[in-house]
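Participant: Predicted structure and sequence below. I'll ask about it afterward.
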Amino acid sequence: MSREVKILYVAEGEDGVRIDKFFKRRWPHLNHIQLNKLLRSGQVRVDGARAKADTRLSTGQSVRVPPLPDAPSEEQQKRERAELSPQEVRYAKSLVLYEDEDVIAINKPSGLAVQGGTKTKNHIDRLLSAWGEGLERPRLVHRLDRDTSGVLLLGKSPSAAARLAGAFAKRKAYKTYWALVAGTPDPKEGVIDVPLVKKGINDREMVMPADPKEPGAEAAETEYVTISRAAHRLAWMALRPHTGRTHQLRAHMQAIGHCILGDPKYKDEKSIALSEGLGLQLHHRRIEIPHPTHGTLIVEAPLDPVIQAGFDRYGFDEHEASPEPFRKATRASRR
């Protein structure tokens, strides 16, 4: 790792660029986790002030660049790629839900991280070598938490990835998550509009409700619809995030008193009592998004064994649900 702190200045052609893009263009070996850690700890500063990932730069501003991890050598990269065994290649291809010349959609299993970190060597990003390297290598355009299963989209070319990422940024991607939560929300459907802020608690970072004026607070909005109930003990919910904050769905359900079952972080006594032996009961069921080159792409992911265990325990059948419960809720609200 370089020990040198650098001060760089934003060029005219970089005016309006987000700070995370500024870093990725110069140091593409930095992964999402490494860069976020530098930002959260205040090591990256713009004109002397702490920066967040979505901070936009202006021409002439100074950017403090802290010591960065060294890029892996070409030999090391080749060695890591060579470690992808034939079995791992077959496994990666087995996750595919849909593929065409522009897009790959996979069903990410619960427990498999999307990107690597210091202690995470097996992850989706590594498995993408199954499709090749260079321009042949698919590109991640969004993320899911390690323990969240379901649809994950990849762009098969730089242009396809950019169009997909743009659709997410412009909120043109309609995501439907399924979750089992403690208790039964009242009303049965609605919108959770609660700002969130990241805070360190007992050496762990959590996302918590915040006052809109609190430093670091970000607007966050989640739409929800109750699909079914198991008496008054728990509910099967459809959740749609209108913003993309870290742990948004998990923190929002905790904020309204209905924690997602199996969540080791965002929990309460009710959810703990209902979660024995269960993993996180959160699944990215469906996505509807403009296709990079034509029409609309709609992909659904079958239930992962982790959330299927919860469905089996509490008697829910995935075929009971409408493919698009939010459209039905919107029509009902207009009557």
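Facilitator: Arrived safely, thanks for sending.
Participant: all contacts plus neighbour counts: C-alpha atoms, from now on.
Facilitator: Fine.
Participant: those helices in the stretch 101-250 of the chain, which residues are they?
Facilitator: 124-127, 158-169, 248-255 (DSSP state H, counting those that start in this stretch).
Participant: what does the shortest one contact?
Facilitator: Going back to what we said before, that points to helix 124-127. 81, 84, 88-89, 92, 112-116, 140 (Cα atoms under 8 Å, 6 or more residues apart in numbering).
Participant: Which among the helices of the stretch 101-250 of the chain is found nearest to His283?
Facilitator: The closest of those to His283 is helix 248-255. By Cα to Cα, the value is 11.0 Å.
Participant: this is the comparison structure:
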Amino acid sequence: MKNKKRPRSKKTAPFLTYEVTESGELFPFLREVLANRSRNSVKSILTRGQVSVNDRIQTQHNYMLEKGQVVKILKNKEAVKQEVFIGMSIIHEDEDIIVIDKEAGLLSIATKEERRQTAFHQLMDYVKQDNPAGRVFVVHRLDKETSGVMIFAKSEEVKRKLQNNWKNIVKERIYIALVEGQVQKEKGYIVSWLKESPTHKMYSSRVKNDGQRAATRYRVIQSNQQFSLLEVELETGRKNQIRVHMQELGHPVVGDKKYGGGHRRMIGRLGLHAKALALYHPRTNKLMFFRSEAPKSFYHKTK
């Protein structure tokens, strides 16, 4: 399998980046591009979560790569330097908050199936290195398959302040959504009341106050006959809000099997990314902006 390495500037050294030119399994691909490493070394790099495909962590040895996908490998030295964070990096940290850039595929918090490899657990280990009594607290969540900006508090007091005043503290929450089909209306505003079924699936009601009010604004960035790329602003932050509203719009999020979407293999993940979060700092009241660039694969599909 011949694969070309993309030219990288000196400032982007933490990752080795490769573009897939022929389909095939991930492990043989890694063995080829990391020809100077032993088989066990390549296995370790994959198992530790240092490999991502189209910005989604991938640890499956027989994962099938497709032509045009981008494989990133976090260098070992950088993995150690970042306290071996898997699937995330810290954007901002002060005495009150930690803001991370989460990759698709990483859980925000533990589930019955996965307790350790989560953003929360990694940050708990991280803060305890400087202070054994240190803790982090979940302020809000991103779905496992959603990437982007996420904030944690470093005390229960700050967590409560952020959660209790979320509507006033948060000035802006912007997502990028890759959805199916060509959205005809350039801008739109969706309001409904969301409820949760016994199977934990959210659904929308148009009956006023029949559930939690959910409001979503969107605008089309670019589109073609197959896909549309939207900038989505949350007026409220309900569970699966964007995914439900996009389904209701008739243009489900790409890869969102739960809410009517398909084409997962085309980008290897859910087409949803938390691009920007603007909020007033809970202690200083200073307005702060945090951003994460959406995966290039989102833009490529709508050219």
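Facilitator: Alright, I've got the coordinates. Predicted model, so just to flag it, every value in this text is computed and none were measured.
Participant: Could you get me the TM-score between them?
Facilitator: The TM-score (TM-score structural alignment, normalised by the length of the second structure) is 0.65; 220 aligned residues with a Cα RMSD of 2.7 Å.
Participant: Out of the helices of the stretch 101-250 of the first structure, which is the most enclosed?
Facilitator: helix 248-255 (a mean of 22; mean count of other Cα atoms under 10 Å).
Participant: For Ile169 of the second structure, which residues are in contact?
Facilitator: Contacts of Ile169 of the second structure by Cα under 8 Å, 6+ apart are 162, 279-282.
Participant: one more time with 10 Å
Facilitator: Residues in contact with Ile169 of the second structure (Cα atoms under 10 Å, 6 or more residues apart in numbering) are 161-163, 278-282, 285, 287.
Participant: Can you say which of the residues you listed are buried?
Facilitator: In these, burial by neighbour count holds for 162, 278-282, counting by 16 or more other Cα atoms under 10 Å.
Participant: circling back to that earlier point, okay, the helices of the stretch 101-250 of the first structure in TSV with distance to Val65 of the first structure next?
Facilitator: As requested, the helices of the stretch 101-250 of the first structure are arranged in TSV below (distance: least, Cα to Cα, whole Å):
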stretch	distance to Val65 of the first structure
helix 124-127	25
helix 158-169	26
helix 248-255	29
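Participant: Out of the ones you listed, which gets nearest to Tyr9 of the first structure?
Facilitator: Tyr9 of the first structure lies closest to helix 158-169 among those, at 25.7 Å (Cα to Cα).
Participant: Mean distance of that closest one to its aligned residues in the second structure, please.
Facilitator: Averaged over the aligned pairs, helix 158-169 of the first structure sits 3.0 Å from the second structure after superposition, using mean Cα distance after the TM-score superposition for the first structure.
Participant: Now the equivalent of Gly271 of the second structure over in the first structure: closest residue in space that isn't a chain neighbour?
Facilitator: Correspondence of Gly271 of the second structure to the first structure, assessed by TM-score structural alignment: Gln281. Nearest in space to Gln281 of the first structure, with sequence neighbours left out and distances taken as Cα to Cα, 6 or more residues apart in numbering, is Ile307 at 5.0 Å.
Participant: In contact with that neighbour, which residues are there?
Facilitator: Contacts of Ile307 of the first structure were listed using Cα under 10 Å, 6+ apart, and they are 110, 148-149, 178-180, 261-262, 278-283, 313.
Participant: Aligned to Arg50 of the first structure, what sits in the second structure?
Facilitator: Counting by TM-score structural alignment, Arg50 of the first structure has no partner.
Participant: what's around Arg50 of the first structure, how many residues?
Facilitator: Neighbours of Arg50 of the first structure under the rule other Cα atoms under 10 Å: 16.
Participant: wouldn't it be in contact with Arg40 here?
Facilitator: Yes: assessed by Cα atoms under 10 Å, Arg50 of the first structure is found in contact with Arg40 at 8.5 Å.
Participant: re the thing from before, which one of the contacts of Ile307 of the first structure is nearest to Arg250 of the first structure?
Facilitator: Checking the contacts of Ile307 of the first structure against Arg250 of the first structure by Cα to Cα gives Leu282 as the nearest, at 8.7 Å.
Participant: quick one: that closest one and Asp312 of the first structure, what's the gap?
Facilitator: Using Cα to Cα, to the nearest Å, Leu282 of the first structure is found at 15 Å from Asp312 of the first structure.
Participant: same thing with Asn122 of the first structure?
Facilitator: Per Cα to Cα, Asn122 of the first structure is found 29 Å from Asp312 of the first structure.
Participant: before we move on, what about Gln87 of the first structure?
Facilitator: 30 Å.
Participant: Centroid-nearest residue for the second structure?
Facilitator: In the second structure, the centroid-proximal residue (Cα atoms, centre = their mean) is Ser147; its distance is 0.5 Å.
Participant: Which position in the first structure pairs with it?
Facilitator: Aligned counterpart of Ser147 of the second structure in the first structure: Ser149 (TM-score structural alignment).
Participant: any idea how far that match is from Gln281 of the first structure?
Facilitator: Distance, Ser149 of the first structure to Gln281 of the first structure, using Cα to Cα: 9 Å.
Participant: Of Leu282 and Asp312 of the first structure, which one has the most company?
Facilitator: More crowded of Leu282 of the first structure and Asp312, by other Cα under 10 Å: Leu282, with 30 against 10.
Participant: list the contacts for that one?
Facilitator: 110, 145, 147-150, 177-181, 237-239, 249-250, 260-263, 303-304, 306-307 are the contacts of Leu282 of the first structure under Cα under 10 Å, 6+ apart.
Participant: Sort out which of those are buried, if you could.
Facilitator: The buried subset of the contacts of Leu282 of the first structure - by 16+ other Cα under 10 Å - is 110, 145, 147-150, 177-181, 237-239, 249-250, 260-263, 303-304, 306-307.
Participant: Tell me which of the helices of the stretch 101-250 of the first structure lies nearest to Gln76 of the first structure.
Facilitator: Taking the helices of the stretch 101-250 of the first structure one by one with Cα to Cα, helix 124-127 is closest: 13.5 Å.
Participant: What range does the closest one cover in the second structure?
Facilitator: So helix 124-127 of the first structure sits over residues 119-122 in the second structure, by TM-score structural alignment.
Participant: By how much does the matching stretch deviate from the first structure on average?
Facilitator: Stretch 119-122 of the second structure sits 1.2 Å off on average (mean Cα distance after the TM-score superposition for the first structure).
Participant: Please identify the helix or strand for the residue nearest to Gln82 of the second structure when sequence neighbours are not counted.
Facilitator: Counting by Cα to Cα, 6+ apart, Ser89 is the residue found nearest to Gln82 of the second structure once chain neighbours are left out, at 7.6 Å. Per DSSP states H and E, Ser89 of the second structure falls inside strand 88-93.
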